[in-house]
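Colleague: 3D model of this:
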Amino acid sequence: MAQASMRSPNMETFKQQKVEDFYDIGEELGSGQFAIVKKCREKSTGLEYAAKFIKKRQSRASRRGVCREEIEREVSILRQVLHPNIITLHDVYENRTDVVLILELVSGGELFDFLAQKESLSEEEATSFIKQILDGVHYLHTKKIAHFDLKPENIMLLDKNTPIPHIKLIDFGLAHEIEDGVEFKNIFGTPEFVAPEIVNYEPLGLEADMWSIGVITYILLSGASPFLGDTKQETLSNITAVSYDFDEEFFSQTSELAKDFIRKLLVKETRKRLTIQEALSHPWITSGGEASAPEQRETEPPQLKTKRLREYTLKCHSSMPPNNTYVNFERFARVVEDMARVDEGCRALAGAHDTLQDDVETLISIYNEKEAWYREENESARHDLSQLRYEFRKVESLKKLLREDLQATSASLGGVARKLERVQEQFGALRRELSADLQWMQEVVNGFQLEGGRTDGLGSVFHGDASESLSELLSRVCSEEVLGTVQL
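Modeller: Reported below is the predicted structural model:
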C-alpha cells in the first residue's frame, strides 16, 4: 500500500487510503468528544477489530478536533507497546477529516460493569484484577510511559465469558513518554481520578498513574469514590487535601492489608507514593488478597458486597456526558494555565521588584556614602580655605609691614646718601685745605733747605723727618675728620 510522505523527520506516516476499502465498518461501540469507535471486519482476513475515528483539528486557531501532534503521540506510543494487558494497534489510516486507528477488539466490556453483575466479590478476586492492571502499568512504566487516564472506563475485559477474564488497558490519548531531565506539566484526566500534582499544575511523572490505581482499588473494594464531591471544584479540593477515610459502612469486610495498599498509593508527596514495583511487591498483592489474621484464615474469606459498586457504575453511566474524557476539562486547563502564567509573571514581577528594591537601597547607600564623603571633603575644603584666608591676611599684613620697612629704609638710605654727599663735600674741602697747607709747609721746608745749604746731613735728616711727620699728620687728621664727619 502507498504510504504518505512524512511532513518532518519526527512526524508519523499514516496510510492515505480509505479505510472502507479494506474494512467493513459496523456498529458503534462508543464515542467521545472528538472520537467514535466502531466495530469493523478486515475484508482480506475476516478478523474483527475496533476502528477508532479521531476527528482532526483543521487549523491551529480551531478548537474542534484533536491536533495532529497529539494523534501522532498516541500512535507512536501504541506502536511501542506489546503486552497481554494493553490494547494492540493493528493499522492506521488517514483521510481528509479523520485519522482511523485499527485496534484490537476488546468485547468484554468494562471491568466494573462485569464485577457489578456479580452478587459478591472476594478480595482474592479483586487482587487478581488489580494485579493485571499493575502488570500492564508496570510494562508501560519500564518504557517510561505514563498513561495519565487510568479509570474504570479504560479498564476493559477482552472476553467476559472466560473463568478469569483478561484485562486490557485502553485509550492512550493522554499518554506521554517521560523524559529524564525534561519537565512536563499539564492538566488532564478525569477529575475523580487525577493525582494532586495534576490539579496543582506541578511536574508530572509515572507517579500519577499510581494515585489513579489507588482510587480504582478504593472504588473496587467499596463501591464509593474517595474524593468525589458534589461539584468538580469540591472533588479537586478533596484531592489536593487528600481528604478521604475508610468509612466502616463501606470497609467493614475489607482487610487491613487492602487498606494499607490504598493508603500507600493515595499519598500526596510523589516521592513517598508506592512505585509500580513496590505495589507489585505489596503483601496484599503477593498474598492474593487472603486475610492476614489466623482466625480469619480458618474461616471462609469475607465476601465484598457488590451492591454499592453496581450503584456506582449505574450512576457513572447515567451521568456520563458524551465526552467522558478529560477534554471536558480543557477550558479549565486553559484557565489554570493562564493563571499559572499570570502567577509566574507576578513572581517574576515580584522578583524584579525585589531586585529593583535592592538596587534602590544600594543606590541610596552609595548616595549616603558619597554625601558623607562630600560633606567631609566640604568641611575639609572649608577648613583649608579658612586657613588659606588666614595665611593670606597674614601675608598681606607682612607685605604691608615690609612695604613700610622698605619705605623707611628707602628714606633712611636717602638721608645717608645726603650725609655721604655732605661728607664727600667736606672731605673734598678738607683735602683741598690740607693740600694747600701741605703745599705751604712744603714751601716752608724748602725754605729751610735753601738757608741751610751747608749742613746737608742735618738738613737732609730734618727734611726726611719733616716729610714723614707731615704725611702722618695729614693721614691722621684726614682719618679723624672723615670718621667724625661720618659719625655726625
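
Colleague: From here on, just use CA atoms for contacts and neighbour counts.
Modeller: Noted.

Colleague: count of neighbours near the residue nearest to Ile198 when sequence neighbours are not counted?
Modeller: Once flanking residues are discounted, Ile198 sits nearest to Ile187: 5.5 Å by Cα to Cα, 6 or more residues apart in numbering. By the measure other Cα atoms under 10 Å, the count of residues near Ile187 is 24.

Colleague: burial of Leu470, as a residue count?
Modeller: Burial measure for Leu470: 16 neighbouring residues, criterion other Cα under 10 Å.

Colleague: whoops, I mixed them up, Ile219
Modeller: Quick note: Ile219 (other Cα under 10 Å) scores 19 neighbours.

Colleague: quick one: which helix or strand includes it?
Modeller: helix 207-222 (DSSP states H and E).

Colleague: same for that helix, what does it pack against?
Modeller: Secondary-structure packing of helix 207-222 (3 or more Cα pairs under 8 Å, 6 or more residues apart in numbering; DSSP states H and E): helix 123-142, helix 248-251, helix 256-265, helix 307-318.

Colleague: what residue is smack in the middle of the chain?
Modeller: Ala348 (8.8 Å; Cα atoms, centre = their mean).

Colleague: Tell me which helix or strand it sits in.
Modeller: helix 330-451.

Colleague: Mind checking what helix or strand follows that helix in sequence?
Modeller: Helix 330-451 is succeeded, C-terminally, by helix 456-487 (DSSP H and E).

Colleague: May I see the buried residues of that following helix?
Modeller: Neighbour-count burial for helix 456-487, counted by 16 or more other Cα atoms under 10 Å, picks out 459, 463, 467, 470, 474, 478, 481-482, 485.

Colleague: what angle sits between it and helix 330-451?
Modeller: Interaxial angle, helix 456-487 versus helix 330-451 (axes from the mean of the first three to the mean of the last three Cα atoms, to 10 degrees): 150 degrees.

Colleague: Which other helices and strands does helix 456-487 contact?
Modeller: helix 330-451.

Colleague: for stretch 76-90, which positions count as buried?
Modeller: 77-78, 81, 84-89.

Colleague: now the residues you listed as a markdown table including distance to Phe172 and secondary structure?
Modeller: What follows is the buried residues of stretch 76-90, written out as a markdown table (distance: Cα to Cα, whole Å; DSSP: H, G, I helix; E, B strand; the rest coil):
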| residue | distance to Phe172 | secondary structure |
| --- | --- | --- |
| Ile77 | 8 | helix |
| Leu78 | 7 | helix |
| Val81 | 11 | coil |
| Pro84 | 16 | coil |
| Asn85 | 13 | coil |
| Ile86 | 10 | strand |
| Ile87 | 9 | coil |
| Thr88 | 11 | coil |
| Leu89 | 11 | strand |
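
Colleague: Which of the residues you listed sits closest to Ser318?
Modeller: Proximity of those to Ser318 (Cα to Cα) peaks at Ile87, which lies at 26.1 Å.

Colleague: Could you list every helix and strand in contact with the helix holding Ala348?
Modeller: Against helix 330-451 (3+ Cα pairs under 8 Å, 6+ apart) you get helix 456-487.

Colleague: Now the second one, please; I'll put the structures next to each other:
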Amino acid sequence: MYLSAQPGPVGESGTALWACFSEGRGDFSGILRAGKARLQSWLKMSALSYDIHSSQSEAIHWAPRVCQALCGQFAIVKKCREKSTGLEYAAKFIKKRQSQASRRGVCREEIEREVSILRQVLHPNIITLHDVYENRTDVVLILELVSGGELFDFLAQKESLSEEEATSFIKQILDGVNYLHTKKIAHFDLKPENIMLLDKNIPIPHIKLIDFGLAHEIQDGVEFKNIFGTPEFVAPEIVNYEPLGLEADMWSIGVITYILLSGASPFLGDTKQETLANITAVSYDFDEEFFSQTSELAKDFIRKLLVKETRKRLTIQEALRHPWIMSKGDVRAPEQQKTQPAQLKTKRLREYTLKCHSSMPPNNTYVNFERFAHVVEDMAQVDQGCRALAEAHDTLQDDVEALVSIYNEKAAWYREENESARHDLSQLRYEFRKVESLKKLVREDIQATGSSLGSVARKLDHLQAQFEALRQALSADLQWMQELVGSFQLERRDTDDQGSMFHRDAIDSLSELLNRSRTEDVLASLKF
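Modeller: This next block holds a predicted model:
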C-alpha cells in the first residue's frame, strides 16, 4: 500500500512519493476482499501517521512487493517508489522531537544539519539524497536505495579473502572519506553497519557510506566537543571529551581495517567501560592467531591510524598514499612471493558479524501485515484519549515551565543578593582587620613615645640640677670676683700713677677671664 508523505517546507522537487507496504503477493485482491472495515483501518493509519488529505487518499493504489525496513531508535528506513517515475528509493523517517523538554525524537537542529551535509555531497562512495519531505511527526529523507547489504556480511559469506580484495574495499572507504574531508566534513560514525554495498551481485561491489546523523562540518577556529558514536569505534579524543576534528574518522578506519583483516576487534572489552579504557590506553596488539597471514604493510597501515595523538595520526591523503593502499600487486613479504597469495580466513569475521547482529536490539518494524492492521485499529481507539492527555500535558507543561521560570528568577535574585552580602561581609572583615592593625601600631607608638618622654624628663631633671649647681658656682665666683675687684679699687686710690696702669690691666684680664669661664660652663652644661 502506498502512503503519501506530505511535502513540507524543506521539500524541493514537489514530486509525490509514496511509502510502500505489502504482503508480498502478486496483488492485493485478498486485502480488498477483507471489506470496507479493513480498508478504513488502513486509511486511519495513513491519516494518523502522515496526515493524509482526502484528495490525496483517492490516489492510493497497490504494489506487489514486500517493503523491507531497517529501524533505529528514532528513525526507520523503508523501501519506497516514486509514483511519477517508478524509481525505487529508501525513505528514512526521522521522528521529530515535539518539545525541548522531550527526550524522544531528534531535535530539528540535528535533522537540518544532516540534511545540509547530505545536500553538499555527491560522490560514488557516498549515499545520495534525492529529496526531503516533512509531515506533522516526521522528516522524511528520500535517499539512494542501497540494497547490497553490509560489507562485512558480504565478506563473511566468502570462504576466504585476499589482502588485495581487502585493500580494494578499504580504498573505496578512503575515497569516500577523502571527499568528505576535502569539504571539512567529519562522519564521526564510521563502523561496519554504515558501510553498505550498492549491489552485492557484481564481481567488485561498490561501497556506499551511509548514516550522516552524527556528521559535522569542522570550522577553523571553532572548537567542537561531543561524546557520541559506537564505543568500539570511537577515537580517544571522543572518550576524553577533547576538541574533535577529521582525525576521528581516521581512527575509525584503523579499527575497521583491523577487524576486516582479523575478525577480531582491537579494543573490545567485556564491558563498555573496559572498551573505553582500552581505547584511551591504545591497548591492542597483532595476535599471531589472527594476523599470521597478514602482511607487515597492512599492520603498518593500522599502526599509523591507531595513534592517540591526532597530529601524528595519518591524514586521509597520507592514508591514500600508504604503500599498502597504493600497491596493486601482491602485498606479501618477499619470502612468500613464490607461493600462492595468502588468503585471510573469514571464519572469525563471520563470527564477529553474527555476534554484532545478535547484540543489536530487535527490529521493531511490523513484519506481520495483519498484526500491524490490528495495532492501527487499536491506535485509532486510543487516539482521542491520547489527544486529551496531550492537551493536559501541554497545560501542565506550561504551568511547570512558568513555575520553573519563577524559581529560576528567584534563585538568580537570591544568588545575586547572597553574592553581594558575601562581598560586603568580606569588605567589612578587611576593614576590621585594617583597623585592628592600626590600633596595634598606635599602641606601639604610644608606648615608644611614653618611653621617650620618660627619658627626656630624666634628662631635663639632670640638666636642671646641673644648671642649679652652675648657678650657685657662678654666684660664688661672682661674689669672689666682686670682692676682688673691690679690693683692687681700694688699692688703686693709694697707689701712684705707675701702679694704676698695672691695676687696670689686671682688672681687664680678670673681667675677660670671668666672662670666658661663664660662657664655657654654660655651654658645657647644655651638652647631653
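
Colleague: Pull up the aligned stretch in structure 2 for the helix holding Ile219 of structure 1.
Modeller: Aligned using TM-score structural alignment, helix 207-222 of structure 1 spans residues 247-262 in structure 2.

Colleague: One more: stretch 98-112 of structure 1?
Modeller: Counting by TM-score structural alignment, stretch 98-112 of structure 1 corresponds to 138-152 in structure 2.

Colleague: Quick one: end-to-end length of the matching stretch, please.
Modeller: In stretch 138-152 of structure 2, first residue to last residue: 31 Å (Cα to Cα, to the nearest Å).

Colleague: If you count neighbours, what's buried in that stretch?
Modeller: Going by 16+ other Cα under 10 Å, stretch 138-152 of structure 2 has these buried residues: 138-146, 148-152.

Colleague: Counting only helices, which of these make the cut?
Modeller: Among the buried residues of stretch 138-152 of structure 2, the members falling in helices (DSSP state H) are 151-152.

Colleague: returning to what we had before: make CSV from the helices and strands packed on helix 207-222 of structure 1 and add distance to Asp230 of structure 1 to it.
Modeller: Below are those laid out as CSV (distance: least, Cα to Cα, whole Å):
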stretch, distance to Asp230 of structure 1
helix 123-142, 28
helix 248-251, 19
helix 256-265, 23
helix 307-318, 13
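
Colleague: would JSON lines of the buried residues of stretch 138-152 of structure 2 with distance to Ile325 of structure 2 be doable?
Modeller: Listed next are the buried residues of stretch 138-152 of structure 2 as JSON lines, based on distance: Cα to Cα, whole Å:
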{"residue": "Asp138", "distance to Ile325 of structure 2": "42"}
{"residue": "Val139", "distance to Ile325 of structure 2": "39"}
{"residue": "Val140", "distance to Ile325 of structure 2": "38"}
{"residue": "Leu141", "distance to Ile325 of structure 2": "34"}
{"residue": "Ile142", "distance to Ile325 of structure 2": "34"}
{"residue": "Leu143", "distance to Ile325 of structure 2": "30"}
{"residue": "Glu144", "distance to Ile325 of structure 2": "28"}
{"residue": "Leu145", "distance to Ile325 of structure 2": "28"}
{"residue": "Val146", "distance to Ile325 of structure 2": "25"}
{"residue": "Gly148", "distance to Ile325 of structure 2": "24"}
{"residue": "Gly149", "distance to Ile325 of structure 2": "24"}
{"residue": "Glu150", "distance to Ile325 of structure 2": "22"}
{"residue": "Leu151", "distance to Ile325 of structure 2": "18"}
{"residue": "Phe152", "distance to Ile325 of structure 2": "19"}
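
Colleague: now, among the buried residues of stretch 138-152 of structure 2, which is nearest to Gln384 of structure 2?
Modeller: Asp138 (20.5 Å).

Colleague: which ones are touching the closest one?
Modeller: By Cα atoms under 8 Å, 6 or more residues apart in numbering, the contact list for Asp138 of structure 2 reads 93-96.

Colleague: Report the aligned residue range of structure 1 for stretch 345-356 of structure 2.
Modeller: So stretch 345-356 of structure 2 sits over residues 305-316 in structure 1, by TM-score structural alignment.

Colleague: about what we covered before: residue in structure 2 paired with the residue nearest to Ile198 of structure 1?
Modeller: For Ile187 of structure 1, the residue aligned by TM-score structural alignment is Ile227.

Colleague: sorry, back to before: check the mean deviation of the helix or strand that the helix holding Ile219 of structure 1 is followed by from structure 2.
Modeller: Remark: after helix 207-222 of structure 1, the chain's next helix or strand is helix 232-241, criterion DSSP H and E. Taken over the aligned residues, the distance from helix 232-241 of structure 1 to structure 2 averages 1.3 Å (mean Cα distance after the TM-score superposition for structure 1).

Colleague: can you list the residues that contact helix 232-241 of structure 1?
Modeller: Outside helix 232-241 of structure 1, the residues touching it (Cα under 8 Å, 6+ apart) are 191-192, 195-196, 199-200, 227-229, 244, 268.

Colleague: show me what contacts the counterpart of Glu42 of structure 1 in structure 2?
Modeller: Matched by TM-score structural alignment, Glu42 of structure 1 corresponds to Glu82 in structure 2. Residues near Glu82 of structure 2 by Cα under 8 Å, 6+ apart: 15-18, 88-89.

Colleague: do Ala126 of structure 1 as well
Modeller: Ala126 of structure 1 neighbours (Cα under 8 Å, 6+ apart): 220-221, 289.

Colleague: if we can go back for a sec, from the contacts of Asp138 of structure 2, list just the buried residues.
Modeller: 93-96.

Colleague: doesn't Ile54 of structure 1 fall inside a helix?
Modeller: No: looking at Ile54 of structure 1 with DSSP: H, G, I helix; E, B strand; the rest coil, it is strand, so not inside a helix.

Colleague: Nearest spatial neighbour of it, chain-adjacent residues omitted?
Modeller: Per Cα to Cα, 6+ apart, closest to Ile54 of structure 1 is Ala35, 4.5 Å.

Colleague: Could you do Leu474 of structure 1 as well?
Modeller: That would be Leu434: by Cα to Cα, 6+ apart, it lies 7.2 Å from Leu474 of structure 1.

Colleague: And that neighbour, what's its match in structure 2?
Modeller: Leu434 of structure 1 maps onto nothing in structure 2, by TM-score structural alignment.

Colleague: Same question for Leu157 of structure 1.
Modeller: Using TM-score structural alignment, Leu157 of structure 1 pairs with Leu197 in structure 2.

Colleague: ok, back up a step: distance of the match of Glu42 of structure 1 relative to Leu145 of structure 2?
Modeller: 12 Å.

Colleague: Need the overlap of contacts for the two.
Modeller: 88-89.

Colleague: Which parts of the stretch 51-200 of structure 1 are strands?
Modeller: 89-94, 98-104, 120-122, 145-146, 155-157, 167-169, 176-177 (DSSP state E, counting those that start in this stretch).
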